[in-house]
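A.B. asks: Here is my input, please return the structure:
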Amino acid sequence: MSKIAIITGAGRGLGRNAAINIARKGIDVILTYRNSRAEAEAVVAEIEALGGKSVALQLDVAKTNQFDGFVAAVGEALNRVWQRESFDFLLNNAGHGDLVPFSDITEEQFDAMFNVHVKGVFFLTQKLLPLLADGGRIINYSSGLTRITFPGMSAYIAAKGAVEALSLSLAKELGPRRITVNTIAPGAIETDFLGGAVRDMPELNKQFADMIALGRVGKPDDIGRMLASFLSDDNGWITGQRIEVSSGQVI
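C.D. replies: Below you'll find the predicted structure:
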């Protein structure tokens, strides 16, 4: 029986890459998207071309009033596509960033950041727990920026710090169900995050590359392949850990 992962925000960027790499390992995927159904369906088609099963469901993780409906949709998809009542892995990937100086960030921007990265992660995980199989895995996404700061990212960094603390708490509370909870912290990656700043601005790209032991910023595959490997049975004894995936950005 195939294992099933839910990946939020998997229509593009790191979420999309994780979905494809996980599917290559034989894991089926329920992915969420906020706006672009076409992008999400393209990921579904790619997973199906690999021989896997996949479903795309709409979800805005900042809107907790959508969560009950989303959980019902997950339950329906599990029954219809997999003839199951549970899934195995939850990857809380969906997120965004704002590059705004601390002196200028507004309360609205702050709330938007915490609604997605903290409140959304907290309550979506809570709502999905009844459907998560005992012995399952939760992976929360943080950032290398919680260890090496960068100007203009104060709200984002604060939110990701909260996610890391939440992961520790959940690892302890969910231990009796043999559910592991870990945080991955990517370093600088060439994606469309911050409007593609690291990918498209050579000076910024070099600034981060100069901080990294292996001399380059990451590619999405550097994170997606690690995640696909980490979900193997070989890593079931790891919980409550923050795993830096930055090629030595903080050395």
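A.B. asks: hey, let's count contacts and neighbours off CA atoms from now on
C.D. replies: Noted.
A.B. asks: so which strand or helix has the residue lying closest to residue 154 once chain neighbours are set aside?
C.D. replies: Leaving aside its sequence neighbours, residue 154 sits nearest to residue 102 (Cα to Cα, 6 or more residues apart in numbering; 6.1 Å). Per DSSP states H and E: residue 102 is located in neither a helix nor a strand.
A.B. asks: Proceed likewise with the subsequent sequence, for comparison:
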Amino acid sequence: MTSKDNNSARRIAVVTGGSRGLGRATVLALARRGVDSVFTYQSRRADAEAVVAAVADLGSRAMALPLDVGVASSFGAFATELASTLSSLGADRFDYLVNNAGISLHKAFAETTEAELDAVFNVHFKGTFLLSQTLLPLIRDGGRIVNLSSGLARVSAAPTAAYGAMKAAVESLTRYMAKELGPRGINVNAVAPGAIATDFSGGMVRDNPEVQKMVIANTALARIGQPDDIGEMIAALLGDENRWVNGQRIEVAGGMAL
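C.D. replies: Okay, the predicted model is just below:
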């Protein structure tokens, strides 16, 4: 078998927001399983290059492409660039899509502006919907999609009305996608992280002792979640051992708010 044949036999994931946090953890978890990645970043090129290097150290391949998932008009050009990137990896299709990129909004319902609501909608729901739609010609039949939700779609913890509602919409979309993409053998699931120690929301969980105390007190396993807790779960869900899981919401939160 030639080197090119070897490369084309490897599976490839597309992960949005892969330069940091949960996306980075997912790319690295996939690399440990021998899965190559094309991941997106918005502005932190140095962080993206560090992830590419870390993946290489694990014996896998990764390539980073810029993308703002809140700008749907850019998706067509991104798909063209992705196709070219896949070709450089010896492939014409990819196997897995992880819709991870996101923004936070901690604002009371009564105080949320139209512009703030639109921003959360554009990234979390519209971005997930239209990017997945745009990339359908490039994902293999029998592939897999994971959409990122949140524990806040299940638990109403003010002030996160807009964010929690958009993640609930993503969960509903996940079920529709699973049903409509089933004829192609593509399964679609949602992973809902709990409170995780990343820089999301300005590092609120990672850096605030009061928030940590509250999370620990309300979590059955009595600790803060770590990025690898989510990355490893997503990588496992994409694996062949979970091929019969479809259209599901899977909360990964250590038993929070039970």
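A.B. asks: Superposed, what's their TM-score?
C.D. replies: Superposed pair, TM-score by TM-score structural alignment, normalised by the length of the first structure: 0.98. Supporting alignment: 250 aligned residues with a Cα RMSD of 0.8 Å.
A.B. asks: returning to that earlier point: per the alignment, name the residue of the second structure opposite the residue nearest to residue 154 of the first structure.
C.D. replies: Superposed on the second structure with TM-score structural alignment, residue 102 of the first structure falls opposite residue 109.
A.B. asks: and the gap between that match and residue 92 of the second structure?
C.D. replies: Look at residue 109 of the second structure and residue 92 of the second structure: by Cα to Cα, to the nearest Å, they are 45 Å apart.
A.B. asks: more crowded one of those two?
C.D. replies: residue 92 (16 against 13; other Cα atoms under 10 Å).
A.B. asks: Now do the same for that one: helix, strand or coil?
C.D. replies: Secondary structure of residue 92 of the second structure, reduced to three states by DSSP: H, G, I helix; E, B strand; the rest coil: coil.
A.B. asks: okay but it is in contact with residue 85, surely?
C.D. replies: No - the pair residue 92 of the second structure / residue 85 is not scored as a contact, 9.1 Å apart, by Cα atoms under 8 Å.
A.B. asks: can you give me the helices in the stretch 151-258 of the second structure?
C.D. replies: Per DSSP state H, counting those that start in this stretch, the stretch 151-258 of the second structure carries helices over the ranges 161-181, 204-207, 209-217, 227-238.
A.B. asks: Serialize the ones you listed to JSON lines and add fields for distance to residue 64 of the second structure.
C.D. replies: JSON lines is the format used below for the helices of the stretch 151-258 of the second structure (distance: least, Cα to Cα, whole Å):
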{"stretch": "helix 161-181", "distance to residue 64 of the second structure": "25"}
{"stretch": "helix 204-207", "distance to residue 64 of the second structure": "26"}
{"stretch": "helix 209-217", "distance to residue 64 of the second structure": "32"}
{"stretch": "helix 227-238", "distance to residue 64 of the second structure": "18"}
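A.B. asks: Can you say which of these is nearest to residue 19 of the second structure?
C.D. replies: helix 227-238 (12.5 Å; Cα to Cα).
A.B. asks: what's next to that closest one, contact-wise?
C.D. replies: Helix 227-238 of the second structure has contacts (Cα atoms under 8 Å, 6 or more residues apart in numbering) with 21-30, 33, 96, 144-146, 191, 193, 196-198, 242-243, 245, 252.
A.B. asks: Residue 144 of the second structure and residue 35 of the second structure, how far apart?
C.D. replies: To residue 35 of the second structure, residue 144 of the second structure is 13 Å away according to Cα to Cα.
A.B. asks: typed the wrong thing, it's residue 187 of the second structure
C.D. replies: Taking Cα to Cα, one finds residue 187 of the second structure at 18 Å from residue 35 of the second structure.
A.B. asks: Which one's more surrounded, these two?
C.D. replies: Neighbours were counted for residue 187 of the second structure and for residue 35 using other Cα under 10 Å; residue 187 has more, 29 against 23.
A.B. asks: which residue in the first structure lines up with the more buried one?
C.D. replies: Under TM-score structural alignment, residue 187 of the second structure pairs with residue 180 in the first structure.
A.B. asks: show me what contacts its match?
C.D. replies: Applying Cα under 8 Å, 6+ apart, the residues contacting residue 180 of the first structure are 135, 136, 137, 138, 171, 174, 236, 237, 238, 239, 240.
A.B. asks: Would you confirm that the match of residue 102 of the first structure contacts residue 161?
C.D. replies: Yes - using Cα under 8 Å, residue 109 of the second structure is in contact with residue 161, at 5.7 Å.
A.B. asks: if I pick the residue nearest the centre of the first structure, what's in contact with it?
C.D. replies: Per Cα atoms, centre = their mean, the C-alpha nearest to the average position across the first structure is that of residue 93, at 1.7 Å. Neighbouring residues of residue 93 of the first structure by Cα under 8 Å, 6+ apart: 7, 8, 9, 10, 14, 15, 140, 141.
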